[in-house]
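In: One predicted model, sequence on top.
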Amino acid sequence: MENVESCEFKNNILRNNIVSQVPPSAFYIPNFITEEEEQEIIKLVNKAPLPKWTQLSHRRLQNWGGIPHPKGMIAEEIPSWLKKYVDKVSELNVFEESKKPNHVLINEYLPGQGIMAHSDGPLFHPIVSTISCGSHTLLDFYERLDTEKVEKPPKYEFSLLIEPRSLLFLQKDLYQNYLHSIQERSNDVISTKKLKNMNQCSKKYSDQDILERSTRISLTIRHVPKVSKMKLKIGR
């Protein structure tokens, strides 16, 4: 059982890193992992066997813990090198005890690659956490489309600067009522008006700074509620 001081320390981490300029709610924690941990993640992600990768048109990805499915995810054991970071995220107590993370989606983005505006959807508990490695990116947020007005493009609202080694939590209104995307470009121009987490970032940035992208590896750590009773074990 955790002691009171440990719980208070974790509460302070979240309290001090809430992004107050956006709808509820986002927590942005810079330098959540060390440079050594970042390099370990990148090395082990790249060592994964080729069949573990799924190649999409604009990026490639790996599923760990199983593949989410409306009929239920057939759970797979998450390897120890990755579970270490799942546990580190869980220890912040944002996820409820009964809804601890059981799935990790790893995305690789090369410079110029991105992802269209989307929501994480009903297959997941409505909390998403992401550890970023290798490069920054800008995460853009849009109001969710009214299903009766699908011809209307989503309205851009704001962006967050996601630095390497950071952890981002999205939940509540931001999960339910907003779409998020990453634009396909090789660099990003800092806009202090559009970026709402400047106060939480690890560095000081000036308006119109240009940040060049490199290869980014993201670990999206979530809870899949619907899991099949079957369970697969992967080789170590």
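Out: Received, thanks. Residues are numbered from 1 along each chain as shown.
In: drop to CA atoms for contacts and neighbour counts, all remaining ones
Out: Will do.
In: Show me what counts as buried in stretch 118-131.
Out: Asp120, Leu123, Phe124, His125, Pro126, Ile127, Val128, Ser129, Thr130, Ile131 (16 or more other C-alpha atoms under 10 Å).
In: ok, which pair from the residues you listed is furthest apart?
Out: Pairwise distances across the buried residues of stretch 118-131 peak at 20.2 Å for Leu123 and Ile131 (criterion: C-alpha to C-alpha).
In: Check what contacts stretch 210-220 and list those residues.
Out: Contact partners of stretch 210-220, identified using C-alpha atoms under 8 Å, 6 or more residues apart in numbering, comprise 42, 104-112, 128-137, 186-190.
In: In helices only, show me those residues.
Out: Residues of the contacts of stretch 210-220 located in helices (DSSP state H): Ile42.
In: Can you turn the buried part of the contacts of stretch 210-220 into a ChimeraX selection?
Out: To isolate the buried members of those in ChimeraX, using 16+ other C-alpha under 10 Å:
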select :42,104,105,106,107,108,109,110,111,112,128,129,130,131,132,133,134,135,136,137,187,188,190
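In: Contact partners for the most centrally placed residue in the chain?
Out: For the chain, the residue nearest the mean C-alpha position is Thr130 (2.3 Å; C-alpha atoms, centre = their mean). Counting by C-alpha under 8 Å, 6+ apart, Thr130 touches Leu167, Leu168, Phe169, Ser218, Leu219, Thr220, Ile221.
In: next, the one to line up against it:
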Amino acid sequence: TVRPDITNKKYITLEKLDSQECPKVETPQFSLSRHQVGADRLSNVYYMPNFLPSAYLYEVLLPWLQSIPSCPQPTLEDCSMNSSSALYWTTLRYSQRRVMMLQSPFPPLIEAVAQALFQSGVTWKDRNRCVENEGSTSSSNHPPNHVLINEYQPSMGILPHTDGPEYQDKTATVSLGGSDVILRFTKRLLTDEIGSSSLNQENRSLDKPILELVLGGNGSLVVFEKDAYTKHLHSIKDGIFTEKNCNRINQLDRNFLCFLE
């Protein structure tokens, strides 16, 4: 896989970003039926290998992300994340992974990706802005209003986890540059099973992945929802691997945009 060299690209400064209108990013149409993967093992997981255009990814978005400074404080609460003029990376103490958590309204370059998801058919139901329609209540579709931006070092993964009940049961993650990674789904232990001595053989193998998916580093999109979100843990396998076709996995720095509602 050929990836453009962005080391000599001129960074987009925050001052330029503040006065910049949200660009329009043309992306393919997303289809639940056409992009579903691993349906025989786990429902409601969808993958599109080339969602974000390479020109926008490598010439605009990644240079801007790399130009954002790190926050001197050690926790997310110490940083102001709500203004495009006060953007910071925060390094998590327990993992040495840099993150940014943003709420809408997003900075223009992130808003462009959120709108691209919406226009492509990746939408969320708004639980707070219901509309009345002939006596029944229905939720309107809209773009995501939260994004967690993660920066991973080579070989770095993330432990099995869920994104929590505060969000809707749907997440869309765009991979930005770097190497491919292995996304794993494993069964989530139910509340009444925690501490039980009568776990069956299936529950004794909770760390055995139900589905493993290789996420391409060049602007790929993975969406999972419903049972895949609520009843399963997701993780990124750490280490450096070589596929049968000699592609190297987890060998470069990489970023992820994880959109939620």
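Out: Good, I have the coordinates. This is a predicted model, so every value here is computed, not measured.
In: Please state their TM-score.
Out: Superposed pair, TM-score by TM-score structural alignment, normalised by the length of structure 1: 0.72. Supporting alignment: 188 aligned residues with a C-alpha RMSD of 2.2 Å.
In: Can you tell me which of the buried residues of stretch 118-131 of structure 1 is nearest Leu56 of structure 1?
Out: Closest approach to Leu56 of structure 1 among these (C-alpha to C-alpha): Asp120, at 17.1 Å.
In: To which residue of structure 1 is Tyr152 of structure 2 aligned?
Out: Counting by TM-score structural alignment, Tyr152 of structure 2 lines up with Tyr109 in structure 1.
In: you'd agree its match is up against Leu56?
Out: No - using C-alpha atoms under 8 Å as the test, Tyr109 of structure 1 is too far from Leu56 to be in contact (10.9 Å).
In: all helices of structure 1, in order?
Out: Under DSSP H, structure 1 gives helices at 4-16, 35-46, 80-90, 172-176.
In: Tell me which of those is the most buried.
Out: The highest average neighbour count among these, using mean count of other C-alpha atoms under 10 Å, belongs to helix 172-176 at a mean of 18.
In: any idea which residue of structure 1 is furthest from its center?
Out: In structure 1, the residue that sits farthest from the middle, by C-alpha atoms, centre = their mean, is Glu148; the gap is 29.4 Å.
In: Distance-wise, check that one relative to Asp209 of structure 1.
Out: The gap separating Glu148 of structure 1 from Asp209 of structure 1 is 40 Å, by C-alpha to C-alpha, to the nearest Å.
In: sorry, back to before: out of the helices of structure 1, which comes closest to Trp64 of structure 1?
Out: Closest among the helices of structure 1, using C-alpha to C-alpha: helix 80-90, at 8.7 Å.
In: mean offset of that closest one relative to structure 2 (after superposition)
Out: Superposed on structure 2, helix 80-90 of structure 1 shows a mean distance of 0.6 Å to its aligned residues (mean C-alpha distance after the TM-score superposition for structure 1).
In: Run through the strands of the stretch 151-261 of structure 2 in chain order.
Out: 158-161, 170-176, 181-187, 211-215, 218-225, 232-236, 241-242, 248-249, 254-260 (DSSP state E, counting those that start in this stretch).
In: Dump those strands into TSV; add distance to Asn141 of structure 2 as well.
Out: Output for these, formatted as TSV (distance: least, C-alpha to C-alpha, whole Å):
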stretch	distance to Asn141 of structure 2
strand 158-161	27
strand 170-176	13
strand 181-187	27
strand 211-215	27
strand 218-225	15
strand 232-236	25
strand 241-242	39
strand 248-249	36
strand 254-260	13
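In: Just give the nearest non-adjacent residue to Pro24 of structure 1, would you?
Out: In space, and not counting its chain neighbours, Pro24 of structure 1 is closest to Asp173: 5.3 Å by C-alpha to C-alpha, 6 or more residues apart in numbering.
In: contacting residues for that neighbour?
Out: Taking C-alpha under 8 Å, 6+ apart, one finds Pro23, Pro24, Ser25 in contact with Asp173 of structure 1.
In: picking that back up, show me which of the buried residues of stretch 118-131 of structure 1 is closest to Tyr85 of structure 1.
Out: Ile131 (8.8 Å).
In: what do we get in structure 2 for that closest one?
Out: Aligned counterpart of Ile131 of structure 1 in structure 2: Val174 (TM-score structural alignment).
In: distance of the residue lying closest to its match once chain neighbours are set aside from Lys237 of structure 2?
Out: In space, and not counting its chain neighbours, Val174 of structure 2 is closest to Leu221: 4.6 Å by C-alpha to C-alpha, 6+ apart. To Lys237 of structure 2, Leu221 of structure 2 is 18 Å away according to C-alpha to C-alpha.
In: If you count surrounding residues, which of the two has more?
Out: More neighbours surround Leu221 than the other of Leu221 of structure 2 and Lys237, with 25 against 20 (other C-alpha atoms under 10 Å).
In: For the alignment partner in structure 1 of that one, which residues are in contact?
Out: Counting by TM-score structural alignment, Leu221 of structure 2 lines up with Leu167 in structure 1. Listed by C-alpha under 8 Å, 6+ apart, the contact set of Leu167 of structure 1 reads Phe27, Tyr28, Ile29, Pro30, Asn31, Phe32, Ser129, Thr130, Ile131, Ser132.
In: With distance to Leu50 of structure 1 added, can I get the residues you listed in a markdown table?
Out: Shown next, in a markdown table, are those (distance: C-alpha to C-alpha, whole Å):
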| residue | distance to Leu50 of structure 1 |
| --- | --- |
| Phe27 | 34 |
| Tyr28 | 32 |
| Ile29 | 32 |
| Pro30 | 31 |
| Asn31 | 30 |
| Phe32 | 29 |
| Ser129 | 25 |
| Thr130 | 23 |
| Ile131 | 22 |
| Ser132 | 22 |
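In: For the contacts of Thr130 of structure 1, work out which two are farthest apart.
Out: Phe169 and Ser218 (13.0 Å).
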